[in-house]
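Q: Pasting the sequence and the predicted model now:
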Amino acid sequence: MGRPRARRGDGVSASVRRWRHDLHRIPELGLREHRTGDYLAAALREIGVEVTRGVGGTGLVGTLRRGTGGAIGLRADMDGLPLTERGERPYRSENDGVMHACGHDGHMAMVLGAARRLAAEGGFAGTVHFVFQPAEEHGLGAAAMIADGLFQRFPMDAIFGLHTMPGQALGRIATRPGPLMAAEDNFEIRVIGRGGHAARPQMVIDPIPIAAEIVLALQTVVARTIDPAEPAVLSLTEITTDGARNAIPGRVVLRGDTRSFTPEVRELLERRIREVAAGIGAAHGARCEVTYTHEFEATVNDPSAVAAALTAARLTVGDENVDGDVTPWTASEDFGAFLRVVPGCFALIGNGGGASLHSPDYDFDDDALDTGVGYYVNLVRTVLETP
């Protein structure tokens, strides 16, 4: 299999790399992307793209019009992660304790590169909105932009995005119709007993063995409740108490995370968590309170948008470097909230080997940038064909 080759625009490649490195230096946490927004707005205006700031807080939208026709969105996420970057690369984060460890610097640079090529070359009829979304890592930014009237103020027939994927061949583009990435929910179970002296257990309702039973019972929810053909994950991630070495606690708090792809499985996971906690607590004379929150929507691709994305991907890297039926990924992505409002397609672009996402050693591979720019340009020209 040959290495993917993207079609390049004259002078664009060097600018895209510079943008990526500059953005990597100035990472900011969600809804604090002020310097990032300033940088993006300046770059878009220099290209000749109309800019609207403050969409959903720190988000922004660039708009490029070429004649009449439909409208589509190209989305990039803006925020970094609360991690201290390792390594001595020349464009290392200048914001101590924050870094771009999820490739958002590369995502923004690829959309900027597509904007530059499309502004200079045209080749499409209609409107492209370049959507720069804040707070993806929190799962808050897409909803904030939608609530601020994103799709009313910037009408679009479809929206598209890319995410870097370590472990996937460099520059390879993969997607699928239907569910691509999972919904994420968080839960907290408060086991409320009656604490007391560790030497007098007969006087207490010990929440620790009750919590332990709940932990073990929850391990059977996916294995014995969910259809084996339906992907689902239930993870306990934290246990805390208000006890001490010689004091039995009165309360234990369990926290965890679930992933699913369909509303039915999502509802079933929540129901069983509540039932298991309430039943075991009642059996021991304790009370269990459950909080269950929806953090990310599932990313469910529209089949017609996927067809357009695959056409653009093949034009960019060739049939042999495109996977149109990639295995769904149980990580979550805020892009899914957009897809509940308008159709679209989210795809993965290979980052080769190296560190995993959300690692302090991660770095976006610059050799994937041209592929992403070429894909977006071909996508716009595929969807917004000139008459």
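A: It's in. Numbers count the residues shown, from 1 in each chain.
Q: Please make it C-alpha for all contacts and neighbour counts, starting now.
A: Fine.
Q: mind listing what's buried in stretch 108-120?
A: Residues of stretch 108-120 classed as buried: 108-119 (neighbour count, 16 or more other C-alpha atoms under 10 Å).
Q: Just the ones of these in helices?
A: 108-119 (DSSP state H).
Q: Would you confirm that Ile214 contacts Ala277?
A: Yes: Ile214 is in contact with Ala277 according to C-alpha atoms under 8 Å; the separation is 6.1 Å.
Q: still on that earlier bit, looking at the ones in helices among the buried residues of stretch 108-120, which one is closest to Val55?
A: Val55 lies nearest to Met108 out of these, by C-alpha to C-alpha, at 16.3 Å.
Q: Looking at the buried residues of stretch 108-120, which one is closest to Ile192?
A: For the buried residues of stretch 108-120, the nearest to Ile192 is Met108 (46.8 Å; C-alpha to C-alpha).
Q: Quick check: chain neighbours aside, which residue is closest to that closest one?
A: Nearest non-adjacent residue to Met108, counting by C-alpha to C-alpha, 6 or more residues apart in numbering: Ala76, 5.2 Å away.
Q: Burial check on the one you found, number of neighbours?
A: Neighbourhood size, Ala76 [other C-alpha atoms under 10 Å]: 26.
Q: and what of Gly374?
A: 24.
Q: Touching, it and Ala115? I think so.
A: No: in this structure, Gly374 is not within contact of Ala115 by C-alpha under 8 Å, at 10.9 Å.
Q: so what sits against both of those two?
A: Here Gly374 and Ala115 share no contacting residue, scored by C-alpha atoms under 8 Å, 6 or more residues apart in numbering.
Q: ok, and here's another one to check against it:
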Amino acid sequence: MEIQLASRVGALTPSSTLAITAKAKELKAQGKDVIGLGAGEPDFNTPQHIIDAAVKSMNEGFTKYTPSGGLPELKKEIAAKLKVDQGLEYQLNEIIVTSGAKHGLYTLFQVLLDEGDEVIIPIPYWVSYPEQVKLAGGNPVYVEGLEQNNFKITPEQLKEKVTDKTKAVIINSPSNPTGMVYSREELKALGDVCLENGLLIISDEIYEKLIYGNAEHISIAELSEELKKQTVIINGVSKSHSMTGWRIGYAAGDSKIIKAMTDLASHSTSNPTTPAQYATIAAYAGSQDAVETMRKAFEERLEIIHGKLNEIPGISCIKPQGAFYLFPNVKEAALMTGCKDVDEFAEVLLTEANVAVVPGSGFGAPDYMRLSYATSLEQLEEAISRIHQFVESKA
């Protein structure tokens, strides 16, 4: 008998970022000198005091189940962080600890969406947004953030996409993949549209600590009490504290939504990993010096490699304000090198130039590619040099 898989699985598109990373590792294992610029994680180890806190918790016997929504002690630290950083007041029943921010988003869509509900997703988008919406029975509705507007959507664009089926809109600032940051005024204008139409705002703020230049991270929830009531904040320690593998994120919002997410988590993950929760308590309660050290390192790399990337024929790149990605337009370079599109260009860069990048098609922007600068400056400069040499040799 042939096993028939559920139709919802057949409709899934695999994560392009994880696929590129896996391919790069495979080539490295074969002895190829591949420089991977696909990874969406800091190249720093988790700060030592956080690791020590996890070890201490295990040695003291804290290796059992916790409440499905997370340790109360950790929720208190998250609430304190939201108060200090955003000036926002949340009660413990308005916070859930999840197995990473990605799981927080997945759980939110599962409790929020009925069949046919629409979620507005700005392009370029993080690869998992549309897939998670579809898995929950919803329909992704796309609105394009144009390059001339720094990849950010306008309130007029948002308003045009609202229908009687629209349930929510996603705002990701700083953005993956573009690194762009919405200003207070831009968020206020988008928020007004959401308030007028009763839309839930899903504010993905996972890169909030990685901000450069004169940019400022603003949570849309902090702009007014009305917006706070209609916003669910998604965040975590993966990027801010270099804890991607620990898988701790959180959601903060209306207690009814958080209770539903907690009830669902009780039947899926039971609870986030216990020692990782104790590590996260230390991450939020302890010194933030390592967070700033990492941010400065990313900013220094950005200052050096952004200009070098723009020197490559057929490539142009807006300077990002946050996260750790460059998102250049490479359509012209792809055509110059004989490739039919950017997907093929990225493939050839990997096989011939030994540089792994992520094609923009996975983010809904096929003329672009994403390069992560979460690797050493030496490796970054070598990677940019290889791309430059490759383009000039083929043009």
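A: Cool, got the structure. Please read these numbers as outputs of a predicted model, since none were measured by experiment.
Q: Quick TM-score on the pair, please.
A: Laid over one another, the chains give 0.27 as their TM-score (TM-score structural alignment, normalised by the length of the first structure), with 170 aligned residues with a C-alpha RMSD of 6.5 Å.
Q: still on that earlier bit, just put the buried residues of stretch 108-120 of the first structure in CSV and tack on distance to Val300 of the first structure.
A: CSV is the format used below for those (distance: C-alpha to C-alpha, whole Å):
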residue, distance to Val300 of the first structure
Met108, 22
Ala109, 25
Met110, 23
Val111, 22
Leu112, 25
Gly113, 26
Ala114, 24
Ala115, 26
Arg116, 29
Arg117, 29
Leu118, 28
Ala119, 30
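Q: Just the buried residues of the longest helix along the second structure, please?
A: If you go by DSSP H, the second structure has its longest helix at helix 289-310. Within helix 289-310 of the second structure, the residues that qualify as buried by neighbour count (16+ other C-alpha under 10 Å) are 290-291, 294-295, 298-299, 301-302, 305-306, 309-310.
Q: Out of the residues you listed, flag the one nearest to Leu105 of the second structure.
A: Nearest to Leu105 of the second structure out of those is Val291 (C-alpha to C-alpha; 23.8 Å).
Q: Can you give me the distance of Arg117 of the first structure to Arg381 of the first structure?
A: Here the distance between Arg117 of the first structure and Arg381 of the first structure works out to 12 Å (C-alpha to C-alpha, to the nearest Å).
Q: Same question for Gly372 of the first structure.
A: Here Gly372 of the first structure is placed at a distance of 14 Å from Arg381 of the first structure (C-alpha to C-alpha).
Q: the more surrounded of the two?
A: Gly372 (33 against 19).
Q: Run a quick check on that one versus Gly350, I expect a contact.
A: No: between Gly372 of the first structure and Gly350 there is no contact under C-alpha under 8 Å: 9.9 Å.
Q: For Ile214 and Ala277 of the first structure, indicate the residue with more neighbours.
A: Taking other C-alpha under 10 Å, Ile214 of the first structure and Ala277 do not tie; Ala277 has more neighbours (24 against 21).
Q: which residue ranges form the strands in the stretch 1-150 of the first structure?
A: 50-55, 59-66, 71-77, 126-133 (DSSP state E, counting those that start in this stretch).
Q: wait, I meant the stretch 151-300 of the first structure
A: Remark: strands assigned in the stretch 151-300 of the first structure by DSSP E, counting those that start in this stretch are 158-165, 173-174, 178-181, 183-192, 196-197, 232-241, 247-248, 251-260, 287-296, 299-301.
Q: first vs last residue of stretch 63-71 of the first structure, how far apart are they?
A: Start-to-end, stretch 63-71 of the first structure (C-alpha to C-alpha) is 10 Å.
Q: again with stretch 7-22 of the second structure
A: Terminal-residue distance, stretch 7-22 of the second structure (C-alpha to C-alpha): 26 Å.
Q: again with stretch 194-201 of the second structure
A: 7 Å.
Q: circling back: and the strands of the stretch 151-300 of the first structure as a markdown table, adding distance to Thr225 of the first structure?
A: As requested, these are exported to a markdown table (distance: least, C-alpha to C-alpha, whole Å):
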| stretch | distance to Thr225 of the first structure |
| --- | --- |
| strand 158-165 | 31 |
| strand 173-174 | 31 |
| strand 178-181 | 21 |
| strand 183-192 | 18 |
| strand 196-197 | 37 |
| strand 232-241 | 10 |
| strand 247-248 | 33 |
| strand 251-260 | 13 |
| strand 287-296 | 18 |
| strand 299-301 | 23 |
